[in-house]
Each structure stands twice: as structure tokens, then as C-alpha cells.
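Chemist: Take a look and give me a structure for this.
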Amino acid sequence: MMVSSSFSLENEKYDDDGVIKRTGTWVTASAHIVSAVIGSGVLSLAWAMAQLGWIGGTVSLIVFSLITLLTSCLTTDCYRYPDPVHGIRNPTYKIMVKNILGGLQYKLCALAQYTNLVCVTIAFTLTGSISMEAIIKSNCFHKHGHEADCTTVTYQFIAIFGLFQIILSQIPNFHELSWLSVVASVMSFSYASIGIGLSIAKIAVGGNHVKTGLTGLVVGVDVTSSEKIWNTFQALGNIASAYAFSMVIVEIEDTLKSSPPENKVMKKSNVVGVLITTFFYALCGLLGYAAFGNNAPGNFLTGFGFYEPFWLVDVANIFIIVHLVGAYQLFSQTIYSAVESWSSKRWPQSKLITKEYPVRIVLVGTWRMNVFKLIWRTVYVIIITLIAIIFPFFNNVTGLMGALSFFPLTVYFPIEMYLKRAKVPKYSLIWIAMKVLSGFCLIVSLVAAVGSVEGIISNLQTYKPFKS
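Modeler: The predicted structure is shown next:
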């Protein structure tokens, strides 16, 4: 009897597939979604609203949120395959694509994911360094007046951010530090909330001091017709990048208890998470546009629409830096792990790749140095840092990042997996509707990418790396 009881208690620790029993609920999953989505993307929403106007900006926020909600629910139903309730679990996005769509699609998915991860680390480097620069400028303006020449050299701050990442990248098992995700989430909520608060204060004090419009920037007054088109495309990419969380949705669902069925619980979490996120984005975008009007800066916490209280602006930018320093590691560790795992399998006998050397560091302890990791991770950070120095264009890079990730990862793969799992007949009403949606999102991503690339090319004509 005692043996049976012991076996029962031990069995309660595991799910039906032998994995440690999961304890997540719709509340924790909703929190994970909100934490994953709300980040540095909020900083560009006021600028995006200025390009699109009250009508276009509001409609775009709603449309992107609805598309994200739909495709996230489609992905949710593919967590277990072939049956959404009793099928085999797919613990990660890539494994899901591989099991449902096959090897070729899996390779394309991996390419899209790693391309997005590289773009994200570039964007984080750029955004974090801009916040460092903003702190210096904020204190300069406070001390010498708002008309003072507080010009700084951006590339120096990019280099400083990169240096920090080189050091942090050498910490073993950095990706296992769960507290880092919590800190990053708190920081992102904090600086976004400060931005909302400062926008409300600016609106209350300034009255009708800014010019806004139903369609945003006015052709012939604020911009030329071609600039209006390109800026509109970039703005769509900026909004798309703000909703990029498809890569982690499967991992979030994998934390849920097996009963009730994960897909039903996750759909509820999707609705709650996307609603909260869209409300938060609306506050950042709409209030930011109301505060700055058509002159909204590309980054509403570093573009100096806010000068005072200078200390609060400094605090917000410190929060951004702390968030992005940690978030950079959370994203880059996936790239590090993939390359190092492949290399160890490819050259298992190489001491350069496999051998570790104990290095005693005063006040820290023993660091087990691996030469390959040291070289490879350092080179990666240096390359990312150099790219950020060459292309330090916040809105363009953010728009391109959104364009590259939105269609393949948020729309295409979820729709294709759903159509196959649900065995939707070709040319049926649902099949046609899904294909039309996929085609529409492809067009949006393409125009956003073209607009962002055009913006980068245009800026490169006047920008001089290492000089300005």
C-alpha cells in the first residue's frame, strides 16, 4: 500500500508525456503575453500616428491587433497535433512548424526567426544607446536651457552599449536567469507608463499648442507627397513590430496545465493579452500624438518633446537601458546556443570548441572559459554594434524589423499550419479567406520593408558614420 501511495505521489509530478507537470493558468499566460509584447516598440507609436493621422493610425492599431489575435488563436490550436486536445505536444514554434508543415518549411521558419533575432539585437543596441545619449542631452538642456547646443556623437554610446554586451555575453547559462525576464517586464511597463504620464501632462499644460489631423502629416505643408508615402509605409512597419510576439506564444502555451485543454485556456489568454496590449498601445500612440501633433519625434522619450521634469525623463531612459541590456541577452542567447550546438555536433573532437579552461576572477569566482564561445560571441556583438553604428536610424530599423517578422512568423506559418491541421478543403470559403488575409499581410509587410529601406538609403545620403 505504501509503495502504491509513493508511486501515486511521484506520478503527480509529471504530465501524461513524462514531462514535469505544468502549473500555468490563463492569468499567468496573459501576463506572459503582455510582458512579451510591451517593449521598446511603444516608443515609436506616437511618430507612427503622426504619419497616419487619427483615422489611419487608429484603424491600423485595431487591424494589427485583430490579425495578431486571430493568428495567435490559430497557432494555439496547433499546439497539440494532429488533435488539438489529445494530440502530441509541440513545445516550441519551430518544432510545431516542422511536425505540421515539414522540413522545408521548418528551415524557412528557422531562417525567418534567426533573421528577426538579429534585427532585434540591432534595434536594441540602437535604442539603448539613444537612451544613453538622451540622458546626457536632458541634463545639458536642463543646465543650459532648451536652446543650448547639446549635440553629442551617437556612435560612442553605441560602442559603450556593445562593450557591455560583450561582457554579459560571456556569462554562462545567462538565458536560464528567469529573474531577468521579470526585470525587463517591469522596466518596459515603467518607461511606457512614464511616457503616457508625460504625454497627459503635456496635453493638460499646452492646450491647443500642436497641430494634428485626420490623415496626419499634410502633403505640401509638412512633407512632400513621396515623403508622405514612404513615411506611411514605415509607420505600418513600426506598428507591426510592436505586435511581434508570435515566436513565444507556443512556449507560453507550453507552461499551461494540461487540464482544461491548453488551446481553450490559451485562447482566453490571447484575448486578454491582446486587449490589454492594444489599450496600452492606444494610450502611447494616441496620447503621444495628441501631445506632440505632427511634430511627434521618432522616439517620444528621446526626441525631446519632453524637457521637464528632466529627472523623470532620465529615469525613463534608465529604465529603457536596463530593459534592453537584459532583453538583448534573452534574444542573443538563442543565437549563441544555436551556433554553439551546431558547432559541437559538427566538430565534436575540436578542443577549441569543446574544452573549457578555469579562470579565477577576483571577487567573482571561477569562470570556465571556452575559447570558441569567447571569440564567437565577441565577434557577433562587434558585428551587431558596427551595423548599428552604420545604420543608426531608429524608426527605419524598427519598421524593417516589423516588416521582416510580421508576415512569415505572425501570419503565414500560423495560417498554413491551421489549414493543414484542420484539413480545410482547398477553395472552400475558409480557405479562400485565409489565403486572402495572408496575401494582404504579405503586401503590407512588403510595402513596410520597402518604405523602411528607402528611409535608410535616404538617411545614409547625409549621415556620416563615426562623425555625426
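
Chemist: contacts and neighbour counts: CA atoms only from here.
Modeler: OK.

Chemist: can you pull out the strands in the protein?
Modeler: Under the criterion DSSP state E, the chain contains strands at 80-81, 88-89, 356-361, 365-370.

Chemist: Of the ones you listed, which is nearest residue 122?
Modeler: Distance to residue 122, taken as Cα to Cα, is lowest for strand 365-370 among the strands of the chain, at 25.1 Å.

Chemist: on that earlier part again, would you turn the strands of the chain into CSV with mean neighbour count?
Modeler: Formatted as CSV, the entries for these read as follows, by neighbours: other Cα atoms under 10 Å:
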stretch, mean neighbour count
strand 80-81, 20
strand 88-89, 17
strand 356-361, 12
strand 365-370, 14
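
Chemist: Reformat those as TSV; add distance to residue 342.
Modeler: Compiled in TSV, those are given as follows (distance: least, Cα to Cα, whole Å):
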stretch	distance to residue 342
strand 80-81	27
strand 88-89	24
strand 356-361	17
strand 365-370	15
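
Chemist: starting at the chain centroid, how far to the longest helix along the chain?
Modeler: Scanning the chain for the longest helix, with DSSP state H as the assignment, gives helix 103-144. Mean-position distance between helix 103-144 and its chain equals 9 Å (Cα atoms, centre = their mean, to the nearest Å).

Chemist: Also this sequence, please, to line up against the first:
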Amino acid sequence: MARVDCNQEEEESPLLQTSHQILKGNIWTALAHFIAGVIGSGVLSMAWSIAQLGWIAGPLSIILIAFFALVSAFLISNFHVYPNPTNGNTTMNRSFLQAVHTILGYKNGLVCGCLVYFSLFKTGVVYVITSATCIRAIRQSNCYHEEGHEAACEYENKYYMLLFGIVQLLASQIPNIFHTKWLSIIAATMSFTYSFIGIGLGLAQVIGRGKIEGSINGISTANPTQKVWLVAQAIGDIAFSFTFSLILLEIQSTLKSPPSQKVTMKRTCTIAIFITTSFYLLSGASGYAAFGDSTPGNILTGFGFYEPYWLVDFGNACIVLHLVGGYQIYSQTLFAIAERWYAEKFPESALTSDIGSLKVLGLPKFRVNPLRLCFRSTYVISTMAVGMLFPYFNEVLAFSGSIIFWPLTIYFPVEMYIVQQKIVGWSSRWIVLQVYSTFCLLVTMFTLAGSIEGLVAKRFG
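Modeler: The predicted structure is shown next:
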């Protein structure tokens, strides 16, 4: 009989969770985690992305990338339980990185590890930048309301990055993703709230003017080369908005059964991506219809909307609250990988011994150990530092999306599926999968070139 290798000694570690805690999740908690992790900074840039691509290519790009993301999600959900043909054991893969290492081997796992760490880190950086931009926008909104729209209401982002970082220093001491259920629910609620606000303000602007702005070709530029780079950045922004593959198996590990975790996860992914895509299309279309060639990079902080100022303030406050939870959804995945590795490598280390307890954000008290305190604090400070160095919203989003979309969302899931299903090389299924992967690679290379050009131009131009 095949032996199930669930790594029971991990479950007893203070850095991990016991099995009875892991199996409490359902489709609603998974949906909250999913939406909190997916609908984030990306929705704010959808109007700008559609503005670069135009009324036809913009929505089609969102739908196409959403389809790619759904295919990837369905593939990844199959890897949670992997019957290893080499030793007859069944491995429970509780993270994307573990799945790659188990199915594709050490070398692929090493490459994937570097990309995973970069992806999780860059998401933290993007959330730092976005939160600071939103806090600054609240101050600017009140300033414009009191002194007029032409007033010089400029404030430094770095102070607001520090403020967000202080909150995350505390929130990062939450032990793991299983304790973030309420943060995810709040974050998901905030996602819907500020998305509705952005959509509503855009539609109100269109109705008030009685005219739909924009064109089929998108924003025109004097330099055709610059137009190409902007299109590449827009596709990169959209790709960033659908990069959730890293947290899917972590979420799937929280689900109870029956029904099977795979079935629940596929239902969750279908619902979540449908909701996400609908919001992206509505937000992008309403923003572009309202502003046309003047569409700002961030629909709520670019000050296309000045009034009602209190609603703009509320929308930005919702974004900040969402990013507090969203930051943790991604960071907890990285924390779990690093701390699990350390606990296995140095099981007797004093750094994993509890030194006290901490109460965070009204949640129950958590045990604190030196490893968690030092590593997580260093991580938060590092994301703040990089955010201060490159505080460019759209360009950072495009770079983040383009550099990891193909390998993590397309390549590794496709290769794992080929190995798991034992698909023969040059068979019809193999050819379809390789064409699909190659097409996405070409798109990713295009967006990466555009995002690098944008970052260089902003930083050194």
C-alpha cells in the first residue's frame, strides 16, 4: 500500500500548524484569501492599461490573461496530492515551491525558489508603494478641497511608507496564513468597496459629461516607439494583476474535505477569477470612458476625481486596509517557506524557542521567537527600502508582472502537468501545451522589455 508522506513532524513544529487547524477552511474562506491576494494594486491600473491598448485590445487582453490564469489555477490544484512513481509514496504539496521540487526535481526547484522569493518580495514592495500613494492621496484630496484644484498639494511618499511598514512589523508576527482569515475577509471586503467606488465615480463622470472618452487605438503618442513601450507596460500591469499561483496551494492546504480539496479549489478559482475579471473590466472601462487620453496611472490617486472628496478619501482608506491584509497573504507564504527550511535544518536551534507573546490587531496572543521576530522584521524593512528607491507605481507593476508571469503562472504548471499526467513528447496534447507556453513566453519578453525601459526612463531620465 502506498504510504502518505505528510511530514507529520512539521505539523508539530511551533512554526507550522497542526492538522486539525489545517482542515477547517471552506470555499468561502478560500475565496476570501484568494480575492484578498488577487484584487489589489492591479485593479487601480486597469483604466490606464486599457487607455494604452484601446477599447478592443484592452478588454481582450484582460480576458485572455484571465483565461491563462484560470488554466494555470486548474493545473496547479492537481498538484496538491502527488503520487510519486519513483518510490510509491504520496506527497502532500503545501506550497507551489514544494510542488515544483517534488515533481520536477531539485534543479527546477532551485530556479523556482529564486523566482518565488523574488515574486513574493516584489509584491510586498508594490503594496508598500501603493499604500503610501493612497495615504498621500488622502492628504492631497483634503488639500485640494480646501485650497482649490490648482493648489500645490505635494507630499513625500517615504513618510507614509514608514507608517505602513510599522503596521506590517506588527502584523508580520501573526504566525502563519491560517491565522489571517479575518484579515483576508476584511481585505476582500475592502477590495469590493474601493472597486465599486472607482467604478461608480467613473460612471458618474461619463453620465455627467454625456460622452464616452477614448478610442479603439488608445492613447496616441508622438513617438511610435514610446507607444510600443507603453503597450508593453500595460500588458505587464494586467499580468501582475493575475499572478496568484504562489498562494494557491497554500490556500488549498487550509480546506477541509469532503468534497475533495481539489474540487473545492477549482470551484473557488472559477468564482474568484470570474469576479476579479469582471471588476477589472468594469473598473478599467469606466475609468477610460471618463478620462480618455487623460486617464491617470492610478484611478483613485491620480486625481481625475476631486469630488466628492470624502468618497475619494474613503476609497483610498479602503485600499490601505486591503493592502494591510494582502501584504500578509503573500508575505506569510514566504515566511512559511523560510521558517520551515530553518526548522528542518536546525531543529535544536534556540532561535525557534519562544521568548514571549504578542497581541496583534485584536487577534489572540501569539508566541514570539527570535527567528520570527528578526527575519520578518528584516523582510518588512527591506520592502520599504526598495519601495523608497523605486516609487513608480505603473512601471513597478509592469516589471513585477512581466518577470514572473511566464515561469510561475505558465511554464512550471505546464511542465508539472506533463510529468504528472505522463504526457508523451510530441503527442498532440504535448504540442498544444508547448505552443501555449511559448506564446506566453513571447508576450512576457515583450512586456519585460517595456517595463525595464519605463523604470530606466523614470529613474535616470
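
Chemist: Just tell me which of the strands of structure 1 ends up closest to residue 441 of structure 1.
Modeler: When the strands of structure 1 are compared by Cα to Cα, strand 80-81 sits nearest residue 441 of structure 1, at 25.9 Å.

Chemist: which residues are contacting the closest one?
Modeler: 86-90, 100, 421 (Cα atoms under 8 Å, 6 or more residues apart in numbering).

Chemist: repeat for stretch 391-402 of structure 1
Modeler: Residues external to stretch 391-402 of structure 1 that are found in contact with it (Cα under 8 Å, 6+ apart): 41, 44, 116, 119-120, 123, 126-127, 234-242, 244, 298-299, 445, 448-449, 452-453, 455-456, 459-460.

Chemist: how about a cut-off of 6 Å?
Modeler: For stretch 391-402 of structure 1, contacts defined as Cα atoms under 6 Å, 6 or more residues apart in numbering pick out 119, 234, 237-238, 240-241, 449, 452, 455.

Chemist: possible to save those residues as TSV with distance to residue 376 of structure 1 and neighbour count?
Modeler: TSV is the format used below for those (distance: Cα to Cα, whole Å; neighbours: other Cα atoms under 10 Å):
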residue	distance to residue 376 of structure 1	neighbour count
119	18	22
234	33	32
237	31	33
238	31	30
240	31	30
241	28	25
449	30	24
452	30	31
455	32	22
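
Chemist: out of those residues, who's nearest residue 428 of structure 1?
Modeler: Nearest to residue 428 of structure 1, judged by Cα to Cα, of those is residue 240 at 28.8 Å.

Chemist: Which residue, other than its chain neighbours, is closest to residue 36 of structure 2?
Modeler: Using Cα to Cα, 6 or more residues apart in numbering and skipping the chain neighbours, the partner closest in space to residue 36 of structure 2 is residue 188 (4.6 Å).

Chemist: right, and the pair among the contacts of strand 80-81 of structure 1 with maximum separation?
Modeler: Comparing all pairs in the contacts of strand 80-81 of structure 1 by Cα to Cα, the longest separation belongs to 86 and 100, at 15.4 Å.

Chemist: rewinding a little: what range in structure 2 does the longest helix of structure 1 sit on?
Modeler: Correspondence between helix 103-144 of structure 1 and structure 2 is established over residues 106-147, with TM-score structural alignment as the criterion.

Chemist: With structure 1 overlaid, how far apart is that stretch on average?
Modeler: Once superposed with structure 1, the aligned residues differ from stretch 106-147 of structure 2 by a mean of 0.8 Å; criterion: mean Cα distance after the TM-score superposition for structure 1.

Chemist: Same question for stretch 188-198 of structure 2.
Modeler: Averaged over the aligned pairs, stretch 188-198 of structure 2 sits 0.9 Å from structure 1 after superposition, using mean Cα distance after the TM-score superposition for structure 1.

Chemist: what residues does that stretch touch?
Modeler: Contacting residues not belonging to stretch 188-198 of structure 2 are listed as 32, 35-36, 315, 318, 322 [Cα under 6 Å, 6+ apart].

Chemist: What residues in structure 1 pair up with it?
Modeler: Mapping stretch 188-198 of structure 2 onto structure 1 (TM-score structural alignment) gives residues 185-195.

Chemist: what comes up buried for that stretch?
Modeler: For stretch 185-195 of structure 1, the neighbour count (16 or more other Cα atoms under 10 Å) marks 185, 187-195 as buried.

Chemist: From those, pick the one nearest residue 333 of structure 1.
Modeler: The shortest separation between residue 333 of structure 1 and any of these is 17.8 Å, and it belongs to residue 185 (by Cα to Cα).

Chemist: For burial, what's the neighbour tally of the equivalent of residue 460 of structure 2 over in structure 1?
Modeler: Residue 460 of structure 2 maps onto residue 461 of structure 1 when the alignment is built from TM-score structural alignment. Each residue near residue 461 of structure 1 was counted by other Cα atoms under 10 Å, and the total is 8.

Chemist: ok so, going back, include neighbour count when you put the contacts of stretch 188-198 of structure 2 into JSON lines, please.
Modeler: What follows is the contacts of stretch 188-198 of structure 2, written out as JSON lines (neighbours: other Cα under 10 Å):
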{"residue": "32", "neighbour count": "23"}
{"residue": "35", "neighbour count": "27"}
{"residue": "36", "neighbour count": "29"}
{"residue": "315", "neighbour count": "23"}
{"residue": "318", "neighbour count": "22"}
{"residue": "322", "neighbour count": "30"}
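
Chemist: Can you pick out the most distant pair from those?
Modeler: The farthest-apart pair in the contacts of stretch 188-198 of structure 2, when distances are taken by Cα to Cα, is 32 and 315, at 19.3 Å.

Chemist: which residues does the nearest residue to residue 25 of structure 2 once chain neighbours are set aside contact?
Modeler: Closest residue to residue 25 of structure 2 apart from its sequence neighbours, by Cα to Cα, 6+ apart: residue 255 at 4.1 Å. Under the criterion of Cα under 6 Å, 6+ apart, the contact partners of residue 255 of structure 2 comprise 23-26, 261.

Chemist: next one: residue 94 of structure 2
Modeler: Neighbouring residues of residue 94 of structure 2 by Cα under 6 Å, 6+ apart: 249-250, 253.

Chemist: What about those, which are in helices?
Modeler: By the criterion of DSSP H, membership of the contacts of residue 94 of structure 2 in helices covers 249-250.

Chemist: Can you find the partner of residue 63 of structure 1 in structure 2?
Modeler: Residue 63 of structure 1 maps onto residue 64 in structure 2, with residues paired by TM-score structural alignment.
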